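Peer 1: sequence plus the predicted model coming up.
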Amino acid sequence: MDKSTRKTSFEQWFSPINRPLFDDLVKTHQLNHYTKKLYMASFMKLLLYAQLHETESLRALSDAVFLEELQRATGLESISFSQLGR
């Protein structure tokens, strides 16, 4: 079986979210208006990851962003715990 055609578990967990509706709500409420790095889609993916993996702190979550699979899923290469706390 070809690996590139299969969704990762993480993508499967995120797939029930209605993406067009999510994008419309983000635009309507201007949730990305002052954003420099952490957009709502990436934030939701990080939040889902933290919940599923029972991440204990923002520092542990910022360290987890260095995992290659999570970088691909969220589109983030790095983020500090202080940025997550804002």
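Peer 2: In hand now; what should we look at?

Peer 1: going by C-alpha atoms from here, please, whenever you check contacts or count neighbours.
Peer 2: OK.

Peer 1: what segments of this structure are helices?
Peer 2: Applying DSSP state H to the chain gives helices spanning 9-14, 19-28, 40-52, 58-64, 68-74, 81-85.

Peer 1: and the comparison structure, right after this:
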Amino acid sequence: MDKFTRKTSFEQWFTPISSTKLEELVETHHLNTYTKKLHITSFLKLLVFAQLNEIESLRAVSETLFSDDLQKATDLESIS
């Protein structure tokens, strides 16, 4: 098995989630209707990241977004 993979472990945690099913649910329940930056897929990634790293508040999550790796993984620059 090759030790060099293109996907990070963070990205691999999201592969079991069906993107088409998630998109259907988002459209059905209008989850991205009033959002400008923080869409549901990015929010889920931030939620998992915060849970895994035991981050206590949204302010602390916002401060961790200065990490380039996290910005790439979540497709966000800020949550404000």
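Peer 2: Nice, thanks for sending it over. Quick caveat, the model's predicted, so the values are computed rather than measured.

Peer 1: Tyr34 of the first structure is nearest to which of the helices of the first structure?
Peer 2: Among the helices of the first structure, the nearest to Tyr34 of the first structure by CA to CA is helix 40-52 (11.2 Å).

Peer 1: angle of that closest one against helix 19-28?
Peer 2: Put simply, helix 40-52 of the first structure runs at 120 degrees to helix 19-28, going by axes from the mean of the first three to the mean of the last three CA atoms, to 10 degrees.

Peer 1: still on that earlier bit, redo the helices of the first structure as a markdown table? Include mean neighbour count and distance to Lys3 of the first structure.
Peer 2: Conversion of the helices of the first structure to a markdown table gives the following (neighbours: other CA atoms under 10 Å; distance: least, CA to CA, whole Å):
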| stretch | mean neighbour count | distance to Lys3 of the first structure |
| --- | --- | --- |
| helix 9-14 | 12 | 13 |
| helix 19-28 | 12 | 24 |
| helix 40-52 | 16 | 21 |
| helix 58-64 | 16 | 23 |
| helix 68-74 | 15 | 13 |
| helix 81-85 | 12 | 32 |
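
Peer 1: now the most centrally placed residue in the first structure: how far from Ser80 of the first structure?
Peer 2: Nearest to the mean C-alpha position of the first structure, counting by CA atoms, centre = their mean, stands Lys45 at 2.5 Å. Between Lys45 of the first structure and Ser80 of the first structure the computed distance is 16 Å (CA to CA, to the nearest Å).

Peer 1: over to Thr5 of the first structure?
Peer 2: As judged by CA to CA, Thr5 of the first structure and Ser80 of the first structure stand 32 Å apart.
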